[in-house]
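S.K.: Requesting a structural model of the entry that follows:
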Amino acid sequence: MELLNLFLSFLKIGAFTFGGGYAMIPLIEKEAVEIHGWLTTKEFIDILAVVEMTPGPIAINSATFLGYKVGGVLGSVLATTAVVLPSIIVIILIAHFLWKFKNSPYVDWAFKGIRPVVLGLIVSASISVAKNAFIDFKSVIIGGVLFYLISFKKLHPILAIILAGVAGVLVY
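M.R.: All right, here's what the predicted structure looks like:
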């Protein structure tokens, strides 16, 4: 039954989220932490950190990691399949109808309406992660310095991850 819940949860996440992995994070957190209790909030943040450092799409990596935690290798396969299945179906349908509707103003308007929702989901995920990642003043300082270095000094994200790890070891 747990594997079916895992499959249906990630199928729902894959079907109702636009904007990629970052937009899926709040939905994954809700399913994994709040609804099913597969993870604690701390475990979710830890998995999210690993998922963001691992090559590949965030949604697929999240499904694979969480699926493995819940149901081993079979859980990984089911969760990963479920999260990509809606996209595969939609892409096949879009490819079939693309030429017929490519100049439709309705399609253009729909995508313009979806953009703010995607931004909202990404901001929601950021706030959720920040609430649990900033555990004290030292963590706020580390996060703030790295935000500044990445945003304004164009520090490479991989270097930022390494610096954050070193700072964490030194400070904590």
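S.K.: Please make it C-alpha for all contacts and neighbour counts, starting now.
M.R.: OK.
S.K.: could you list every residue that touches Val118?
M.R.: Listed by CA atoms under 8 Å, 6 or more residues apart in numbering, the contact partners of Val118 are 18-19, 23.
S.K.: Any of those buried? List them.
M.R.: Neighbour-count burial (16 or more other CA atoms under 10 Å) applied to the contacts of Val118 gives 18, 23.
S.K.: Go through the contacts of Val118 and name the one nearest Ile162.
M.R.: When the contacts of Val118 are compared for distance to Ile162, the smallest value, 24.9 Å, is given by Ala23; criterion: CA to CA.
S.K.: isn't the closest one right up against Phe16?
M.R.: No. In terms of CA atoms under 8 Å, Ala23 does not count as a neighbour of Phe16; the distance is 10.3 Å.
S.K.: Quick check: which element contains the residue of the chain most remote from its centre?
M.R.: Checked against the mean C-alpha position of the chain, the extreme residue using CA atoms, centre = their mean is Lys100, at a distance of 32.5 Å. Secondary structure here is read from DSSP states H and E; on that basis Lys100 sits in helix 58-101.
S.K.: From the chain's centroid, how far away is that helix?
M.R.: Using CA atoms, centre = their mean, to the nearest Å, we find the averaged C-alpha position of helix 58-101 to lie 13 Å away from the chain's own average C-alpha position.
S.K.: Run through the neighbouring helices and strands of it.
M.R.: Using 3 or more CA pairs under 8 Å, 6 or more residues apart in numbering; DSSP states H and E, the elements in contact with helix 58-101 are helix 2-15, helix 21-29, helix 41-53.
S.K.: between these, which gets nearest to Ile88?
M.R.: Using CA to CA as the criterion, the shortest distance between Ile88 and the helices and strands packed on helix 58-101 is 10.0 Å, found for helix 2-15.
S.K.: Also this sequence, please, to line up against the first:
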Amino acid sequence: MKMILTLFIRFFQIGLFSIGGGYAIIPLIQEQVVNNFGWLTLQEYTDIITISQMTPGPLVVNTASFVGIRIAGFFGAVAATVGSILSGFIISIFLYNFFKKHQNTESISNVLRALRSSSVGLIASAASTILLLAFFGDTTLNIQSANLNLAAVIVFIFALFLLRKYKLNPILIMVLSGIIGLFLY
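M.R.: Take a look at the predicted model:
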């Protein structure tokens, strides 16, 4: 029961500070479940993020559900998921009323621009963590012990090329990458 309450509290806190949502929340969850509590290894967490992206629904909800179920079963998943969305729900209601009242204030517009920039930084951090783990098997780039996974780099470039050049559906790209991964790994 204590673990379920801890999951709820931690994911409620994550939800409170998940400005930008989506990919911006990945480093926040990682900080809690991998770095602070050690509930998951970085590889397990990266696998959960990958699965969360492939399943329908918001990334934070899927990630919270998968982390919760991995740590404390069904009730852990419920606690983590409710915790992650409850804070956002409460904040959204408050902010809706606040912005409706102050929608033409210049200082509010400036705050929103700064928050947008912060979200881009958080997304870049999450992307770099996933790329380093996929390409080098670690999140720190140590030149002396760098072990580049050339197959992962080639699959990445191929997927990026197909997405940008031919505008293929991302789901199709994930399926193709998974099939390629079956043969490569």
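S.K.: Drop the TM-score for these two in here.
M.R.: With the length set by TM-score structural alignment, normalised by the length of structure 1, the two chains reach a TM-score of 0.95; 172 aligned residues with a CA RMSD of 1.2 Å.
S.K.: that older thread, and which of the contacts of Val118 of structure 1 is nearest to Ser104 of structure 1?
M.R.: Lowest distance from Ser104 of structure 1 to the contacts of Val118 of structure 1 (CA to CA) belongs to Phe18, with 19.9 Å.
S.K.: which residues does that closest one contact?
M.R.: Contacts for Phe18 of structure 1 were tallied using CA under 8 Å, 6+ apart; they are 24, 114, 118.
S.K.: That one pairs with which position in structure 2?
M.R.: With TM-score structural alignment defining the correspondence, Phe18 of structure 1 maps onto Ile19 in structure 2.
S.K.: neighbours around Leu4 of structure 1, how many?
M.R.: The number of residues packed around Leu4 of structure 1, counting by other CA atoms under 10 Å, is 11.
S.K.: I'd like to know how far it sits from Pro105 of structure 1.
M.R.: With distances taken as CA to CA, to the nearest Å, Leu4 of structure 1 is found 40 Å from Pro105 of structure 1.
S.K.: now do Leu27 of structure 1
M.R.: 30 Å.
S.K.: The contacts of Val118 of structure 1 into TSV, with extra columns for distance to Ile35 of structure 1?
M.R.: TSV is the format used below for the contacts of Val118 of structure 1 (distance: CA to CA, whole Å):
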residue	distance to Ile35 of structure 1
Phe18	21
Gly19	23
Ala23	18
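S.K.: Which of the contacts of Val118 of structure 1 are conserved in structure 2?
M.R.: Checked against structure 2 using both residues aligned by TM-score structural alignment, their matches' CA atoms under 8 Å, the contacts of Val118 of structure 1 keep these contacts: 18-19, 23.
S.K.: out of the residues you listed, who's nearest Ser76 of structure 1?
M.R.: For the kept ones among the contacts of Val118 of structure 1, the minimum distance to Ser76 of structure 1 (CA to CA) is 20.6 Å, reached by Ala23.
S.K.: contacting residues for the nearest residue to Asn149 of structure 2 once chain neighbours are set aside?
M.R.: Once flanking residues are discounted, Asn149 of structure 2 sits nearest to Phe135: 5.0 Å by CA to CA, 6 or more residues apart in numbering. When contacts are counted by CA under 8 Å, 6+ apart, Phe135 of structure 2 is found next to 148-150, 152-153.
S.K.: what about structure 1, which of the residues you listed hold up?
M.R.: Among the contacts of Phe135 of structure 2, those whose aligned partners also touch in structure 1, counting by both residues aligned by TM-score structural alignment, their matches' CA under 8 Å, are 149-150, 152-153.
S.K.: And the buried ones among those residues, selectable in PyMOL?
M.R.: To isolate the buried subset of these in PyMOL, counting by 16+ other CA under 10 Å, use the following:
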select buried, resi 152
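S.K.: My guess is Ile123 of structure 2 contacts Ala24. True?
M.R.: Yes. In terms of CA under 8 Å, Ile123 of structure 2 counts as a neighbour of Ala24; the distance is 4.5 Å.
S.K.: For Thr50 of structure 2, see how far away the closest residue to Thr41 of structure 2 other than its chain neighbours is.
M.R.: The spatial neighbour of Thr41 of structure 2 that comes closest, neighbours along the chain excluded (CA to CA, 6+ apart), is Val34 at 5.8 Å. When CA to CA is applied, the distance between Val34 of structure 2 and Thr50 of structure 2 equals 16 Å.
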